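> got a sequence here, can you build the structure:
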Amino acid sequence: MNQNPDQTTTGSPSGAKSSPSKRRHSSRPAGRASHAARIAAWAVETTERAEEQTITEQTSAVQNITSSPSPLETLKLLLEAQRGHDLTRVGSTYESLRGIDTVHEGLILSCQLGESLNEKANRLGQWVAAGVTHIVDCRIEDSDEEFVALHAPHITYIYAPTDDDGLEREPEWFDGALLDLGTALTDPDSILLVHCAAGINRGPSMAFRLLLEAGWEPVAALNAIREARPVTRVIYAPDALMHFYGERIWSSDSDVAEVAS
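The predicted structure is shown next:
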C-alpha cells in the first residue's frame, strides 16, 4: 500500500548532437509526462486489485483479528467491510431475493410478500410454516398489515417504515421497532422475520440492530447476516451501530474526523 511506482529518469539517446542545456530542457517535460503516466497506471492497477477482492477474503481478514477492537475500531472495520462488499456483492436474482434466510434460530430475513394475492398467500404460508411469530416490515412504500391480520392473525405485525434513499437513518426508526418488539427480543419462543422490499438494505440493517440488542458482536452479526443472505448490502449498518453505542463510540472529535476521512 505504501509502495510507490518505480521512479526512473529518461535521458537523451546516445549520440544526440544537441547541447547539454537543450538536452536538459527537452528531457524534463518528457520525464514528467512519463512519471505521471506511471503514477496513473499504478493507481488504476491498485484500484483494480482492490475491486477484485472477494467478500470471503474480507471476512477472513476480520476473523484473523486477535485483539478485541474498541467500538471505534469496530466501526472502522465495519465500514471497510461494507465498502468492499458493495464491490463484490453477488447478483440479485429472483430466487436469491425470494429466499427465507435464517440468520439464527430466532431471526429470519426475506423480502416482501409479493404483488399478487396468490403470491402473497403462498409466501405468507411459507412464513407461517417457518414458525414466524413477528413480522417487522421496513417498507415505507407499502404495508401488508391488513393481509396478515386477515390470514395469519396470530402473527404480530410491526410496521417500521423508512425510505431506502441511502441517507443516514434517524434514531427514531430503530427506537420504534425496538419499542414495538418489546419482550419478543428476549423470548426464546419468538421467531422474528424482518423484511423490506427486496431484503437488501433496510431489512438487513434493522436485523443487524436487533442482533446488537441481543448481545451479538458487530462484526459477527454482520457476517451472520451476509452468510445467511448473500444479496444483502446492509448500508445502514453504521447507523444501527451508532444507535446502539450512542455517544460512547466516540472518544474525541479527532476520532470522528478520522472515520469521516
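> hey, let's count contacts and neighbours off CA atoms from now on
Will do.
> Tyr159 contacts Val136, correct?
Yes: using C-alpha atoms under 8 Å, Tyr159 is in contact with Val136, at 6.0 Å.
> quick one: which of the two has more around it?
For Tyr159 and Val136, the more surrounded residue by other C-alpha atoms under 10 Å is Val136, and the numbers stand at 23 against 19.
> now for Tyr159 and Val136: what residues contact both?
Ala177 (C-alpha atoms under 8 Å, 6 or more residues apart in numbering).
> the structure of the following sequence is requested for comparison with the preceding one:
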Amino acid sequence: MTQLAQIKAFTKPLIANLAKLGISNLQGLLLHLPLRYIDETHITAIRDLRMGDSAQVEGEIVHAEVSYKPRKALIARLEDASGQLTLRFLNFYPSQIAALKVGNQLRVYGEVRSGFFGYEMVHPSCKAVGQKTQVAETLTPVYPTVAGLTQPNLRKAVGIALALDQLPETLPASVYQNMRLPSFSASIHALHKPLPDADLQALENRSSPYWQRLAFDELLAQQLSMRKHYARRRSVSAPQFKLSKT
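Got it, this is the predicted structure:
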C-alpha cells in the first residue's frame, strides 16, 4: 500500500490535510469518492439560461461595483454575445474584486436565480479564461472535504493517484463479467471522472454498475472476514476442566 509521503507530488501541507479525512495512502485516496458532480463540459449562452438550472457561461465583465444596498455585496455584470448575467457575492475578498475587473474574460458556474435585473448567480465559481481555454472533458467531481483542503486541490490529488495506475483487479475477470459488472479499475476511473454522457442520476444515487461493483467488493470482503474469524474460532480448542469428586 503506497503511502502518500512516498510520492513527491504530495506536499506536506496536502498530506496533512488529507490526513484529516483519514487518508494516508493511495488506496484511501482512490476510494474517497465524490458526493456529486457538476457539468462543466459545455458553455451555455446567457439567453438560453433557465431559472433553477445549474450552468456554465463565459463572457466579459462589463460592470463591477461594491454595493451597500440593501446589504454590502460585490456585484458584476457578465456579458456574452447573447445577453448579460448578474454575478452577486455577499462575502468576498480583494482577490475576487480583482478577478471581476471590467474587461476580464471569465467562465462561471452556478445556479441560475431571478434577480432585480434579470437572471443572476450568487457566489458562482469563477475562473479566468483565454482564447485557448478548453472546457472540461469529464464531469467535475465534488468531494467530501475539510477546512483547508479545497476542491481543486483534492481533485488534483485524486488525478495524480489515478495517473499512477495502482489499481490491481480484486476479482477474476470471469467473476465480475459473469455478474455483468465492470472491472475495479474502470469503476474507480468512471466514478472520479465520468464522461459527459454518463447517467448522472445513477452516479449520484449510487445505482450505477460502477457503484454496484464497489458495493459487491465491500460485501465480499465482509463475508470473507467473517469466515476467517469463524474458522479461527473453530480451530481453537476449548480448555478441558476435570471435575473433582467431593
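> give me the TM-score for this pair.
Superposed pair, TM-score by TM-score structural alignment, normalised by the length of the second structure: 0.22. Supporting alignment: 96 aligned residues with a C-alpha RMSD of 6.4 Å.
> quick check: Ala221 of the first structure is in a helix.
Yes: under DSSP: H, G, I helix; E, B strand; the rest coil, Ala221 of the first structure sits within a helix.
> identify the residues contacting it.
Going by C-alpha under 8 Å, 6+ apart, Ala221 of the first structure touches 208, 211-212.
> Tyr210 of the second structure and His192 of the second structure, how far apart?
11 Å (C-alpha to C-alpha, to the nearest Å).
> also Leu224 of the second structure?
27 Å.
> okay, the two: which has more neighbours?
For Leu224 of the second structure versus His192, neighbours defined as other C-alpha under 10 Å are more numerous around His192 (24 against 12).
> quick check: that one touching Lys156?
No: counting by C-alpha under 8 Å, His192 of the second structure stays clear of Lys156, with 11.2 Å between them.
> quickly find the element holding Gln222 of the second structure.
helix 209-235 (DSSP states H and E).
> mind listing the helices for the second structure?
12-20, 26-30, 94-99, 151-163, 173-178, 184-192, 200-204, 209-235 (DSSP state H).
> distance to Val108 of the second structure added to those, as CSV?
Shown next, in CSV, are the helices of the second structure (distance: least, C-alpha to C-alpha, whole Å):
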stretch, distance to Val108 of the second structure
helix 12-20, 26
helix 26-30, 28
helix 94-99, 12
helix 151-163, 15
helix 173-178, 41
helix 184-192, 22
helix 200-204, 21
helix 209-235, 30
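> among the ones you listed, which is nearest Leu85 of the second structure?
For the helices of the second structure, the distance to Leu85 of the second structure is smallest for helix 94-99, at 16.2 Å, taking C-alpha to C-alpha.
> what residues sit buried inside that closest one?
For helix 94-99 of the second structure, burial by neighbour count (16 or more other C-alpha atoms under 10 Å) applies to 97, 99.
> give me the contact list for that helix.
So helix 94-99 of the second structure is contacted by 74, 128 (C-alpha under 8 Å, 6+ apart).
> ok so, going back, show me what the helix holding Gln222 of the second structure is packed up against.
helix 184-192 (3 or more C-alpha pairs under 8 Å, 6 or more residues apart in numbering; DSSP states H and E).
> just checking, what packs against the helix it packs on?
helix 209-235.
> tilt between the helix it packs on and helix 184-192?
Interaxial angle, helix 209-235 of the second structure versus helix 184-192 (axes from the mean of the first three to the mean of the last three C-alpha atoms, to 10 degrees): 130 degrees.
> how near is Glu51 of the first structure to Leu179 of the first structure?
Taken as C-alpha to C-alpha, the span from Glu51 of the first structure to Leu179 of the first structure is 40 Å.
> the two: who's more crowded?
Between Glu51 of the first structure and Leu179, counting by other C-alpha under 10 Å, Glu51 is the more crowded of the two (15 against 9).
> nearest spatial neighbour of the more buried one, chain-adjacent residues omitted?
Leaving aside its chain neighbours, Glu51 of the first structure sits nearest to Leu87 (6.1 Å; criterion: C-alpha to C-alpha, 6 or more residues apart in numbering).
> any idea how many residues pack against that neighbour?
15.
> tell me how far it lies from Thr47 of the first structure.
11 Å.
> which among the helices of the second structure is found nearest to Glu60 of the second structure?
helix 94-99 (11.3 Å).
> tell me what whichever strand or helix holds Leu79 of the first structure is packed against?
Using DSSP H and E, Leu79 of the first structure maps to helix 71-88. Helix 71-88 of the first structure is packed against helix 20-51, helix 55-63, helix 218-228, helix 237-245, with contacts defined by 3+ C-alpha pairs under 8 Å, 6+ apart.
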